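Novice: The sequence isn't on hand, but the structure is:
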């Protein structure tokens, strides 16, 4: 799939469109087939280098998006394949390291 990525922290000169593998989902995950995406200030902070955030590089950018659910994990009950959804980057999962530590 095509994605906007960066291979090193810095400015917009580090950003490129690249082919990346389609992610494999886990039991609690949903795979979105994007129909629209945008970069916002959060993406620019991450690109610049956010000390508390340790990323595997290259990093796929784009925290704002909308699309269609393409796959759901075995434990997912709220969404179904074909649902149209929008991503809210401010919504907390309550389960990741950042949420559990209050960040």
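Specialist: That came in fine, so what should we check first? This is a predicted model, so every value here is computed, not measured.

Novice: From here on, just use CA atoms for contacts and neighbour counts.
Specialist: Noted.

Novice: Mind listing what's buried along the helix or strand that contains residue 36?
Specialist: If you go by DSSP states H and E, residue 36 is part of strand 30-38. Under the neighbour-count criterion of 16 or more other Cα atoms under 10 Å, strand 30-38 has 30, 31, 32, 33, 34, 37 buried.

Novice: Grab the two from those residues that are most spread out in space.
Specialist: By the measure Cα to Cα, 30 and 37 form the most distant pair in these, at 16.6 Å.

Novice: what's the single longest helix in this structure?
Specialist: Looking across the chain with DSSP state H, the single longest helix is helix 41-48.

Novice: Quick one: residues in contact with whichever helix or strand comes after that helix.
Specialist: Where DSSP H and E defines the elements, the next helix or strand beyond helix 41-48 is strand 59-60. With Cα atoms under 8 Å, 6 or more residues apart in numbering as the test, strand 59-60 has contacts from 3, 4, 5, 6, 7.

Novice: try it against this one:
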């Protein structure tokens, strides 16, 4: 392979990797946007859920969560303490 062929080959390879990097970046941007959009919708939905003060205190005292985190988890699980504990014990079982 001559020096000119090597340079052309390297330039072609660079074009391909640039294209792949741009495609990956766009895909990543779309994925992150979808996750953030889903999370904000879930948060808005969760604000209308009533939660028991005893359940919040249980999560704070027994599982060492802070108050805001305990409240958010309960809201995300429609106030169901058992579901929150199950998620915390085994997150893969969502």
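Specialist: That came in fine, so what should we check first? Keep in mind the model is a prediction, meaning the values are calculated, not measured.

Novice: What's the TM-score once they're superposed?
Specialist: The TM-score (TM-score structural alignment, normalised by the length of the second structure) is 0.30; 51 aligned residues with a Cα RMSD of 4.4 Å.

Novice: which element is the spatially most central residue of the second structure on?
Specialist: Centroid-nearest residue in the second structure: residue 35, 6.0 Å away (criterion: Cα atoms, centre = their mean). Using DSSP H and E, residue 35 of the second structure maps to helix 3-46.

Novice: got the buried residues for the helix or strand following that helix?
Specialist: Sequence-wise, the next helix or strand downstream of helix 3-46 of the second structure (DSSP H and E) is helix 53-63. Neighbour-count burial for helix 53-63 of the second structure flags 55, 56, 57, 59, 60 (criterion: 16+ other Cα under 10 Å).

Novice: Tell me who's in contact with residue 8 of the second structure.
Specialist: Per Cα under 8 Å, 6+ apart, neighbours of residue 8 of the second structure: none.

Novice: before we move on, the earlier item: which among the contacts of strand 59-60 of the first structure end up buried?
Specialist: Among these, those buried by neighbour count (16+ other Cα under 10 Å) are 3, 4, 5, 6.

Novice: Would you confirm that the third one contacts residue 17?
Specialist: Yes. With contacts defined as Cα atoms under 8 Å, residue 5 of the first structure counts as touching residue 17 at a distance of 6.2 Å.

Novice: and the gap between the closest residue to residue 72 of the first structure other than its chain neighbours and residue 3 of the first structure?
Specialist: Counting by Cα to Cα, 6 or more residues apart in numbering, residue 30 is the residue found nearest to residue 72 of the first structure once chain neighbours are left out, at 4.6 Å. To residue 3 of the first structure, residue 30 of the first structure is 18 Å away according to Cα to Cα, to the nearest Å.
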